[in-house]
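Visitor: attaching a predicted model along with its sequence, questions to come.
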Amino acid sequence: MEVRYLWSIEPEKGPIYAQIAAEVKRMLARGELVPGAKLPSARALAEKARVNPNTVVHAYAELEREGITETRRGLGTFVREDVDVEAIRRRELEAAARAYLQSARALGLGVEEAVSALREVNDAS
């Protein structure tokens, strides 16, 4: 499976290495990356993302610390076979829900109104 990285880096949204690591997690949650998938080399991803290769190395190291990837000497960086994709998906969903609820509360809305708005948008889709 060839991994495609088409997102854009936005320096104002925090550390670039964290954005890269977060996108890898989102790709896992969406099923675009699967356990055992090989990630691009740090150099190749750095060229595509137009960042310093050390930034990608930092992102990959963070993912490895979290138990999501593993480095195989001489072969590259891979998504671990035993990675809990459902747990990653759940964390991503919870983060999105927290952000949405925070936005709704900033508008003075309660949980029921926020849920109702989600249903309306879903029904209109």
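Guide: That came through fine.
Visitor: okay, CA-based contacts and neighbour counts for the rest of this
Guide: Fine.
Visitor: once you drop chain neighbours, what's closest to I88?
Guide: Closest residue to I88 apart from its sequence neighbours, by Cα to Cα, 6 or more residues apart in numbering: A29 at 6.1 Å.
Visitor: checking the one you found next. Helix, strand or coil?
Guide: State at A29, reduced to three classes by DSSP: H, G, I helix; E, B strand; the rest coil: helix.
Visitor: next up, a second structure to put side by side with the first:
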Amino acid sequence: MIDIDLKSRKSIYEQVVIGIKEQILSGLIVPETKLPSVRELSKELTVNPNTIQKAFRQLEEQGYIYSVAGVGSFAHAPKDIQPDARLLRESESRLRDDLRELRLLLPNDEDFSAIVSQILADMNGSERSMRQDRGERHD
């Protein structure tokens, strides 16, 4: 399920894109699985169908999903998703800026490293948790 935060600075369609990407990359959406239709997902999330259509279009452009005319949209396997070079550069730039700001707030190497390590552990824990929810084991 995708959580929509109406108070978020991110638009609803961006939240849908991020939610579906996370589910595909974590394996919550199994490769080649048919996604809900635009109409179904818009009802489930109580958002305008045009918003879902825009999100699906972006996911397809970025290679996370593909569409079959008259059948629907399907998830690509994470191994088949090639990151968009422009988006990768933009994300890396934002990350550098954020790390630079964190470094200014925490000049102590140990404090800085502890927070970065905790963030990475939290991210890895979330992915592990999603896999466990599906009954998968990765020891």
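Guide: Structure's in. What do you need? What you see is a predicted model; the values in this text were computed from it and never measured.
Visitor: in the second structure, what residue corresponds to the residue nearest to I88 of the first structure?
Guide: In the second structure, A29 of the first structure lines up with L25, judged by TM-score structural alignment.
Visitor: so what's the residue mapped onto K43 of the second structure from the first structure up against?
Guide: Here K43 of the second structure is matched to E47 in the first structure, going by TM-score structural alignment. Residues counted as contacts of E47 of the first structure (Cα atoms under 8 Å, 6 or more residues apart in numbering) are P53.
Visitor: isn't there a helix covering E47 of the first structure?
Guide: Yes. Using three-state DSSP, the assignment for E47 of the first structure is a helix.
Visitor: quick check: longest helix of the first structure.
Guide: For the first structure, the helix with the greatest residue count under DSSP state H is helix 85-106.
Visitor: hmm, who's touching that one?
Guide: By Cα under 8 Å, 6+ apart, helix 85-106 of the first structure touches 25-26, 28-30, 110-111, 114.
Visitor: re the thing from before, count residues in the vicinity of the match of A29 of the first structure, would you?
Guide: The local packing of L25 of the second structure (other Cα atoms under 10 Å) involves 19 other residues.
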